[in-house]
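Colleague: Build me a structure from this.
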Amino acid sequence: MSRAATQLHHEQRLGETLREWLPNKLAPEGHSDFRILDLDAPDAGFSGQTVFFTASWTTPEGTPTSLELVLRMQSADHQLFTQPDALRQAAVMRALGHHRGVVTPKIVLEERDSAVLGAPFYLMARVHGRVPSDVPSWHKRGWTVELDAGDRQRMYDNALHALVSVHAIDDDATLSVLRDPAMQPGTCALQGYLDRLRTWYEDRRSELVVGADVLASAWAVLSSSAPDTGAEGVVWGDARVGNIAFSDDLSVAALFDWETASTGPPEIDLGWWLMFERYLCESLGFTRLAGVPDDEAIVRRYRELGGHVETDLGYYTILAAFVLSLITNRLARLLVQGGLDEQTARSYPTAAVTLVQRYLDEFSS
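Modeller: Next up is the predicted model:
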């Protein structure tokens, strides 16, 4: 069976399952004419499959109703992360979405039983908007390049404002959703983050395809030079422009990809934000587009918008590049298994490890 035929068969089976299982979960009692329309199930990603579709029905009163939905299913294999948990991500989005300035997709329902689709999943309302691309980099191609400098600046400012809103959340009920229940009492949030990272690093260390020595040096710095901070707030975990959907007016339509959300100082996210811009721009030989701020301007504007930076960000950019190196090393293995040539697959962790070394040099100078 060809790849296209296999994909079509997968979508047909998925549609049939949803038509049987979903009506009583979604539509009111007494409804009629339930349908699954426009189902699109792209090839599964490495952190879970995304499926787009519209569910429609007629209410008992005769009113046609439809919902545009996105299904996110936990990947059963090929993990980038050590402990995937789709339902935790749904709980995080549900908790964060109540806060002003933090726009997350509305969670419609969650299903823990793997017997339904083969893995836990959740449904959320589909958000229409434009998302800056990672591949190819939004700094080089795509709709962001077509904007004028003023619009890019406005887009970026809206993104930073959203990040500040995330970091402004401080109520314990929300933070409790993100805290690691296994963290020892009395452990500060940053140390808890580092403890989990150490476990992840040790689990992946034997599988590294690029940069084992550099990452060992980086871990020595990270474990011995952690800032003394008791700060605890929301850590997005993947805070970047490419995880934001923008409306036509360039306002923020949604913040997504909360798979690695946790708690800690906001510098964890800000370091990731700075590192990822460099990863998608200067590391690829590009120059930032007019209207896109450099690192110094990003930090300055973050502060102007109300964000707090208590310490030098050098440590946190090393931390970010280290985490990205673990992810991309794992990604390289999975891409090769999927048929991509090894040279191209290794280019992703190579760029990340190069950033680690660059940040280490800057930190020690």
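Colleague: C-alpha from now on. contacts and neighbour counts both.
Modeller: Fine.
Colleague: which other residues reach stretch 16-27?
Modeller: 34-36, 57, 59, 116-117 (C-alpha atoms under 8 Å, 6 or more residues apart in numbering).
Colleague: Neighbour count says what about the residues you listed? Which are buried?
Modeller: 34-36, 57, 59, 117 (16 or more other C-alpha atoms under 10 Å).
Colleague: Which secondary structure elements does the one helix or strand Ala159 maps to sit against?
Modeller: For Ala159, the element it lies in under DSSP states H and E is helix 149-167. On a contact count with 3 or more C-alpha pairs under 8 Å, 6 or more residues apart in numbering; DSSP states H and E, helix 149-167 meets strand 233-235, strand 252-255, helix 295-304.
Colleague: compare with the first, here's sequence two:
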Amino acid sequence: MRTTEQDLDELSRGLAAWLSGPLAANGPVSLTNVQVPEGGGLSSVTFLADAEWREGGRIRRRPIAARVAPENSSFPVFPEYDLRLQYDVMAAVARHGRVPVPPLIGIDATGRTLGSPFLVMDRMPGEKPGDNPPYVFGGWLYDASPDQRRAVQDATVDVLAGIHSLPEPATRLPALSTGGKDALRCHYDRTTAHYEWSRRSDGMRIPVLENAFAWLEERWPRDTGEPVLSWGDARPGNILYEDFAPRAVLDWEMAALGPREIDLGWYVFLHRFFQDIAESANVPGLPDFARRDDVVETYEDRTGYRVREFDWYLVYAAVRHGVVMSQIARRMIHFGELTPPEDPDGYILHHEALDRLVKGTYAWPTR
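Modeller: Sure thing, here's the model as predicted:
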């Protein structure tokens, strides 16, 4: 699935020239083993490489990962890509948090070097569950033992708890401040604005999303708790694991302030999204992984926090993901990878599940 119209060789040449400064290299830097990670990166351009330069007559090598904001012509998934904010969030989590993030190398937020802003970090060892194809169809997590999968499930909850424990997130990350407004309302308003932005070129309304927005408004949570740092894209596919333990937490482009349940709902729903795809293909998938009751119970045990009105946040996760999926569908159409669906709801791969969630007929797995 394409995310850019830029040439990878051109990007790597420009990045190599820029890296001399951040790496404090005495001479030119070259990039070798340049590759795009398989099965990941649905919104921005991510590529991996080895940076090499000479120092004292010897070749130094440092594995790197670069994230480049997509150009406007490639139908980006989000209205804006604030890589400076992502960089600052990762830096704050590294300094004050309890979860592992890759060491940061540098950022060009101007876009002058490559034509788009980018950030560079160390490439960390480990592997993550795949997105494309989803990990429910096979791979190391699928092949793991039940105890090993449970270790990944619980460790992922621990990552969420660690992110949510970042002290004074609004002070440490003023760009995330809601200016005294309710954090959930601000988060929700950005989601509705994202939906309206996605309609800017075709004006198309998606009934299943608009019905769900109305449902969410009518059932607004009574008590949202103290806002915390919300990771945003909170799922195992954005974590590198070694020996079934987190080694690095990645992809902070959806970070914001908000209730803890935003991340918990996203984690649970995104697994069910993949599991529903597997079951529709008559593949067993991983029905016992990341079940809602297990995730909630583990989080409450780890933190002492009582999760509130979780059904609302599960619908909200499905809506947020629906907005993202509708824009990904538009981009696939733009690149000739998808025929436009006749029904607007067809732009949302999980439109049937979202409809059942709103109607209260979605069948969640039980223990």
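Colleague: To Leu280 of structure 1, which of the helices and strands packed on helix 149-167 of structure 1 lies closest?
Modeller: Of all those, helix 295-304 sits nearest to Leu280 of structure 1, with 13.2 Å by C-alpha to C-alpha.
Colleague: Tell me the buried residues in the closest one?
Modeller: 298-299, 301-302.
Colleague: do stretch 118-132 of structure 1 as well
Modeller: Buried positions in stretch 118-132 of structure 1, judged by neighbour count with 16+ other C-alpha under 10 Å: 119-127, 129-132.
Colleague: Could you dump those residues into CSV and include secondary structure and distance to Asp312 of structure 1?
Modeller: Formatted as CSV, the buried residues of stretch 118-132 of structure 1 follow (DSSP: H, G, I helix; E, B strand; the rest coil; distance: C-alpha to C-alpha, whole Å):
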residue, secondary structure, distance to Asp312 of structure 1
Ala119, coil, 42
Pro120, coil, 40
Phe121, strand, 39
Tyr122, strand, 39
Leu123, strand, 40
Met124, strand, 38
Ala125, strand, 39
Arg126, coil, 39
Val127, coil, 36
Gly129, coil, 35
Arg130, strand, 33
Val131, coil, 30
Pro132, coil, 28
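Colleague: circling back: ok, average deviation of the helix or strand just after the helix holding Ala159 of structure 1 from structure 2?
Modeller: Going down the chain from helix 149-167 of structure 1, the next helix or strand is helix 172-178, by DSSP H and E. Following the fit onto structure 2, the mean deviation recorded for helix 172-178 of structure 1 is 4.7 Å by mean C-alpha distance after the TM-score superposition for structure 1.
Colleague: same thing with stretch 154-163 of structure 1?
Modeller: Looks like 1.4 Å for stretch 154-163 of structure 1 (mean C-alpha distance after the TM-score superposition for structure 1).
Colleague: in the stretch 51-200 of structure 2, which spans are strands?
Modeller: 58-68, 104-108, 118-122 (DSSP state E, counting those that start in this stretch).
Colleague: need the ones you listed in CSV with distance to Pro146 of structure 2, can you?
Modeller: Below are the strands of the stretch 51-200 of structure 2 laid out as CSV (distance: least, C-alpha to C-alpha, whole Å):
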stretch, distance to Pro146 of structure 2
strand 58-68, 32
strand 104-108, 35
strand 118-122, 32
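Colleague: Show me the one of these that comes nearest Ile348 of structure 2.
Modeller: Taking those one by one with C-alpha to C-alpha, strand 58-68 is closest: 26.1 Å.
Colleague: mean per-residue distance, the closest one to structure 1?
Modeller: Relative to structure 1, strand 58-68 of structure 2 is 1.8 Å off (mean C-alpha distance after the TM-score superposition for structure 1).
Colleague: any idea how far Val135 of structure 1 is from the spatially most central residue of structure 1?
Modeller: Closest residue to the average C-alpha location of structure 1: Asp257 at 3.0 Å, with C-alpha atoms, centre = their mean. Using C-alpha to C-alpha, to the nearest Å, one gets 17 Å for the distance from Asp257 of structure 1 to Val135 of structure 1.
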